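Participant: this one's structure only:
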């Protein structure tokens, strides 16, 4: 006959576990809850970014002024096509591209397009009294400004990058070269366009929060200050965007 101790050891005990066997289960449950919470928080953050950025992008590209902005962005392209069609022999390919893009595209078109779009991000919502709607959402004010800035950056790059790339292609075709011949030049212009859009956008967005007429102040900074600051001796040119 088996002993009592051996009988107790062999007795099935469903629903009972030792402390050692329960500990891993509790730990794994907690880690699973934490991981699930992290995924939920990440999904919610992505959703907020998508909503605010998407609304900003549709707002900037959905108004009638987008037509004027698109035409202005296309002016260097139209000029490059005109010079190529006229077969201006005094320019080589790179001279033609740089002669059109540096003074006109980078110093005029880029500044004006970024100014108009960046100053409208916050100031127009303040004037139209639509900003409180966003502020009632569970999104912090810095997050709203950041997400709207991302929408602005996407909008201006949609306006500025295609004409730049097409103008480069036109000038390369005019010279009888392939598109890949001077990609380093195109890459440099694209980098300057992205950095200029980001820098001017941040500056003009900040101005639009501070003053009621940001467009006038932005015009003074973008076209007056930026044009004369380079000729001032000393460290003053460092204040240029």
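Facilitator: Great, that's in hand. A quick note: this is a predicted structure, and the numbers were derived from the prediction, not measured. Residues are numbered from 1 along each chain as shown.
Participant: Every contact and neighbour count from this point should use C-alpha atoms.
Facilitator: Fine.
Participant: so what's residue 121 up against?
Facilitator: With contact set as C-alpha atoms under 8 Å, 6 or more residues apart in numbering, residue 121 has these partners: 56, 148-149, 152, 205.
Participant: second one coming, line it up with the first:
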């Protein structure tokens, strides 16, 4: 199910100059903010939770997911080079699965790791806040990568659609409107963070069992449907 050649080409495309700048800029900003806050206010659990929840998990992780998820396949479809990939003796599910693995790896590396470091800077992992949010970021990376990879296969405006989803639904509605939180990847991952962190340190509007079902369901469905769209694209190209 995993093809090294496809993975190598995908990594090369994702870590190109333009995308690499965005991938490095957001984690760097998080770390700078964390250092400044720690110097000015000292270690504080509430502040750490606000920074990691409000910026890292609610904003940085979905934006990096947009870059990695849509960038894993969208540009190849836009410039037509995907036809050469599809002409190789590689199964379509293998292509999608490989690109998903790459997108998840990139998203997690540029979001979960900086989140963990930022948490230690902010409060030294008091109440397990740093570890909890890092795990939440890693779990959210899987769902976001699948969602944005799917967008890359269904629309040529995947980046725009992804940004609207990330900034409007996840960051704005998912944080402020209670009814929308149940359908937010952010809240699903927070349910896991709540389980890891000390009691009362982190809260989620979604229970852990439901959150796990939704995370697994959305990731599986998005990956499957992306494979179906890629198969349709192949048929169109052959015609």
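Facilitator: Received the coordinates, thanks. Keep in mind the model is a prediction, meaning the values are calculated, not measured.
Participant: what's the TM-score here?
Facilitator: Overlay of the two chains. TM-score (TM-score structural alignment, normalised by the length of structure 2): 0.69; 183 aligned residues with a C-alpha RMSD of 2.2 Å.
Participant: quick one: buried residues of the one helix or strand residue 145 of structure 1 maps to?
Facilitator: Using DSSP states H and E, residue 145 of structure 1 sits within helix 141-174. By neighbour count on 16 or more other C-alpha atoms under 10 Å, the buried set for helix 141-174 of structure 1 is 144-157, 159-160, 163-172, 174.
Participant: Does residue 110 of structure 1 touch residue 194 like I think?
Facilitator: No: between residue 110 of structure 1 and residue 194 there is no contact, the gap being 9.8 Å when judged by C-alpha atoms under 8 Å.
Participant: Settle it for me: which of these two has more neighbours?
Facilitator: The neighbour comparison of residue 110 of structure 1 against residue 194 (other C-alpha atoms under 10 Å) goes to residue 110, with 23 against 17.
Participant: so what's the counterpart of the more buried one in structure 2 up against?
Facilitator: The equivalent of residue 110 of structure 1 in structure 2 is residue 61 (alignment by TM-score structural alignment). The contact partners of residue 61 of structure 2, taken as C-alpha under 8 Å, 6+ apart, are 107, 111, 137, 140-141.
Participant: Could you work out the most separated pair of the contacts of residue 121 of structure 1?
Facilitator: Spatially, the most separated pair among those is 56 and 205, at 13.4 Å (C-alpha to C-alpha).
Participant: Give me the more crowded residue out of the two.
Facilitator: The residue with more neighbours, out of residue 56 of structure 1 and residue 205, is residue 205; 26 against 21, by other C-alpha under 10 Å.
Participant: Any figure for the gap between whichever residue in structure 2 pairs up with the more buried one and residue 159 of structure 2?
Facilitator: Correspondence of residue 205 of structure 1 to structure 2, assessed by TM-score structural alignment: residue 149. Residue 149 of structure 2 is 10 Å from residue 159 of structure 2, where distance means C-alpha to C-alpha, to the nearest Å.
Participant: same deal with residue 193 of structure 2?
Facilitator: Using C-alpha to C-alpha, we find residue 193 of structure 2 at a distance of 28 Å from residue 159 of structure 2.
Participant: Neighbour count: those two, which is higher?
Facilitator: More crowded of residue 193 of structure 2 and residue 159, by other C-alpha under 10 Å: residue 193, with 27 against 20.
Participant: From residue 134 of structure 2, how far off is that one?
Facilitator: Residue 193 of structure 2 sits 8 Å away from residue 134 of structure 2, taking C-alpha to C-alpha as the criterion.
Participant: and if you look at residue 127 of structure 2?
Facilitator: Distance, residue 127 of structure 2 to residue 134 of structure 2, by C-alpha to C-alpha: 13 Å.
Participant: do residue 148 of structure 2 as well
Facilitator: Look at residue 148 of structure 2 and residue 134 of structure 2: by C-alpha to C-alpha, they are 20 Å apart.
Participant: Tell me which of those two has more neighbours.
Facilitator: Set residue 148 of structure 2 next to residue 134 and count neighbours by other C-alpha under 10 Å: residue 148 wins out with 34 against 25.
Participant: Check the contacts of residue 121 of structure 1 against residue 72 of structure 1 and report the nearest one.
Facilitator: For the contacts of residue 121 of structure 1, the nearest to residue 72 of structure 1 is residue 152 (17.2 Å; C-alpha to C-alpha).
Participant: show me what contacts the counterpart of the closest one in structure 2?
Facilitator: Here residue 152 of structure 1 is matched to residue 103 in structure 2, going by TM-score structural alignment. Contacts for residue 103 of structure 2 (C-alpha under 8 Å, 6+ apart) come out as 65, 68-69, 72, 145.
Participant: What of residue 228 of structure 1?
Facilitator: Here residue 228 of structure 1 is in contact with no residue (C-alpha under 8 Å, 6+ apart).
Participant: Just give me the match in structure 2 for it.
Facilitator: Under the alignment (TM-score structural alignment), residue 228 of structure 1 maps onto residue 173 of structure 2.
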